[in-house]
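>>> Need the 3D shape of this:
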Amino acid sequence: MPRTAREKSRTGIYHMILRGINRQTIFEDDEDGNRFMQTLEEYQKKSEFKLYAYCLMGNHAHLLVKEEKEDLGVAMRRIGASYVYWYNWKYERCGHLFQDRYKSETVEDDQYFLTVLRYIHQNPVKAGLIKEAADYTWSSYREFLGTPKLVETDFVLGFFDSDKGKAIEKFKVFHTAEGRESCLEIDEKKKWKDSEAIELIKHVCQIAHCKEAQNLNKEKQCEYLKRLSAEGLSARQIGRITGIGRWVIHKAIES
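Got it, this is the predicted structure:
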């Protein structure tokens, strides 16, 4: 069956999600994150789209963008192809990296624009990776507090106040409220088979056998447990496979 055409936004603004095929991790380390951001910057200049927010998670990325000179579909394909070529070279792999086409939803009014903005910045908070949006390296949140690099911060801050200092303070307050609105999701609710979970645990924790996770230093163990939880593994499943106590896992996830 032919693909259905994507809904066009009257404002030209879209919330977009790029996700790894079969939930594959697409950002293994900081080098990967930096490479993706460099690719995004390169094609932003060529396509002239406006970027209002972004967040890179382990196996997906959120973008809040406005279509300008070039069709966003073309721009996203170029970004994806460039990043995949580099990723496959680095990890000595071949084949697809991203799941089908990117997902997108239209953003038609100011209220929903702010809803999506907060949703994107709160992604790592809700995933249990950090406590506050400002603690996360791979989102646009910090650009609004300091010197912007890729994001059109003045446009966004204009929603909060005409005075930039006051706008930043209101922006921060806005992001402390828990957004309960429904946005385009990444569909990560699938249950992992134990065989899949075992491979994921070994990959994330960089170990040969899952039981070795018990012997990791506490800081690394906590970091890896958060990542496994964010990938969709339950505390019960992690505990059953690794032998780590469920109380330890819950404490790490919630820290």
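
>>> going forward, measure contacts between C-alpha atoms and count neighbours the same way
OK.

>>> Residue 62: what secondary structure?
Of the three states, residue 62 takes strand according to DSSP: H, G, I helix; E, B strand; the rest coil.

>>> Confirm for me that it is in contact with residue 51.
No: under the criterion of C-alpha atoms under 8 Å, residue 62 lies out of contact with residue 51, with a separation of 11.0 Å.

>>> The two: which has the busier surroundings?
residue 62 (27 against 21; other C-alpha atoms under 10 Å).

>>> Whichever helix in the chain runs longest: which residues count as buried?
Assignment by DSSP state H gives helix 72-91 as the longest helix of the chain. Applying a neighbour-count criterion of 16 or more other C-alpha atoms under 10 Å, one finds 72, 75, 76, 78, 79, 80, 81, 82, 83, 84, 87 buried in helix 72-91.

>>> Which neighbouring elements make contact with that helix?
In terms of contacts (3 or more C-alpha pairs under 8 Å, 6 or more residues apart in numbering; DSSP states H and E), helix 72-91 is packed against helix 30-47.

>>> From the contact counts, what lies against the helix it packs on?
Here helix 30-47 is seen to pack against helix 72-91 when contacts are counted using 3+ C-alpha pairs under 8 Å, 6+ apart.

>>> picking up where we left off before, could you give the angle of the longest helix of the chain to helix 30-47?
Between helix 72-91 and helix 30-47, the angle comes out at 150 degrees (axes from the mean of the first three to the mean of the last three C-alpha atoms, to 10 degrees).

>>> Now the second one, please; I'll put the structures next to each other:
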Amino acid sequence: MLNLSASNRLRIGRYSEHNRIYLLTTNTAGRQPVFSDFALGRLVASQFSVAEEMGIASTLAWVVMPDHFHWLIELKRGSLGELMQRTKSLSTKAVNLSTGRQASLWQSGFHDRALRREEDLVKLARYIVANPLRAGLVKKLGDYPLWDAIWV
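Okay, here's the model as predicted:
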């Protein structure tokens, strides 16, 4: 019997299609609430901008929660694996440089969901950025600093 790790199971059937919209999610190692420090969360968010500037992905919405992030993108070039590897690697370097830590920041693997064009992207973006409200981190969305959406 084949025994696959959770991160390998996440990769089975993954297909990266350019100009397709994806919801990407990944967790910190051990679900540590690293981004309760908003300055460290900003270091992750800056990598979303880098991917956009490099023409790899267009960012539609994102939220950085204390122990994970959700990122709604349109993939422009490369693969989802390459995008996430680059984002996680560069954000780890930035956080480790800022804090002096040398630990791994992220769990291996990530979750992706390809979206159909007819799905209501504005509704999904609102759901993504409302994560801090549902988690009870803030009373109103404007009080949480680690989110953005092109429609809001």
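
>>> one step back: relative to structure 2, which residues correspond to the longest helix of structure 1?
Helix 72-91 of structure 1 lines up with residues 80-99 of structure 2 when matched by TM-score structural alignment.

>>> what residue of structure 1 takes the place of residue 126 of structure 2?
Following TM-score structural alignment, the counterpart assigned to residue 126 of structure 2 within structure 1 is residue 118.

>>> Correct me if wrong: its match contacts residue 176.
No: at 9.2 Å, residue 118 of structure 1 and residue 176 do not qualify as touching, with contact defined as C-alpha under 8 Å.

>>> More neighbours: which of these two?
For residue 118 of structure 1 and residue 176, the more surrounded residue by other C-alpha under 10 Å is residue 118, and the numbers stand at 22 against 12.

>>> any idea which helix or strand carries that one?
In this structure, residue 118 of structure 1 is located in helix 110-126 according to DSSP states H and E.

>>> Counting by contacts, list what that helix packs against.
Contacting helix 110-126 of structure 1 under the criterion 3+ C-alpha pairs under 8 Å, 6+ apart are the following elements: strand 50-56, strand 60-66, helix 164-176.

>>> continuing past the last one, what's the next helix or strand?
Once the chain leaves helix 164-176 of structure 1, the next helix or strand it forms, by DSSP H and E, is helix 194-205.

>>> buried residues in the helix or strand following that following helix?
Once helix 194-205 of structure 1 ends, the next helix or strand along the chain (criterion: DSSP H and E) is helix 218-231. By neighbour count with 16+ other C-alpha under 10 Å, helix 218-231 of structure 1 contains the buried residues 221, 222, 223, 224, 225, 226, 227, 228, 229, 230, 231.

>>> can you tell me which of those lies nearest to residue 155 of structure 1?
When the buried residues of helix 218-231 of structure 1 are compared for distance to residue 155 of structure 1, the smallest value, 31.2 Å, is given by residue 230; criterion: C-alpha to C-alpha.

>>> Go ahead and confirm the closest one touches residue 130.
No: judged on C-alpha under 8 Å, residue 230 of structure 1 makes no contact with residue 130 at a distance of 11.1 Å.

>>> what do we get in structure 2 for residue 52 of structure 1?
So, by TM-score structural alignment, residue 52 of structure 1 is matched to residue 60.

>>> so how far does the match of helix 72-91 of structure 1 sit from its counterpart in structure 1?
Once the two structures are superposed, the average separation between stretch 80-99 of structure 2 and the matching residues of structure 1 is 1.6 Å (mean C-alpha distance after the TM-score superposition for structure 1).

>>> ok, residues contacting that stretch?
15-16, 40, 43-44, 47-48, 51, 56, 101-106, 110 (C-alpha atoms under 8 Å, 6 or more residues apart in numbering).

>>> Just the buried ones out of those residues, please.
16, 40, 43, 44, 47, 48, 51, 56, 105, 106, 110.

>>> And the last one, how close does it get to residue 91 of structure 2?
Remark: distance between residue 110 of structure 2 and residue 91 of structure 2 (C-alpha to C-alpha, to the nearest Å) = 15 Å.

>>> follow-up on the earlier one: got a markdown table for the buried ones among the contacts of stretch 80-99 of structure 2, with distance to residue 118 of structure 2 too?
Supplementary listing: those in a markdown table, determined by distance: C-alpha to C-alpha, whole Å:
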| residue | distance to residue 118 of structure 2 |
| --- | --- |
| 16 | 19 |
| 40 | 35 |
| 43 | 33 |
| 44 | 30 |
| 47 | 28 |
| 48 | 25 |
| 51 | 25 |
| 56 | 23 |
| 105 | 35 |
| 106 | 32 |
| 110 | 24 |
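
>>> Greatest separation within the residues you listed: which pair is it?
Greatest spatial distance in those: 16 and 40, 28.8 Å, computed using C-alpha to C-alpha.

>>> okay but the match of residue 52 of structure 1 is in contact with residue 150, surely?
Yes: between residue 60 of structure 2 and residue 150 there is a contact under C-alpha under 8 Å: 5.5 Å.
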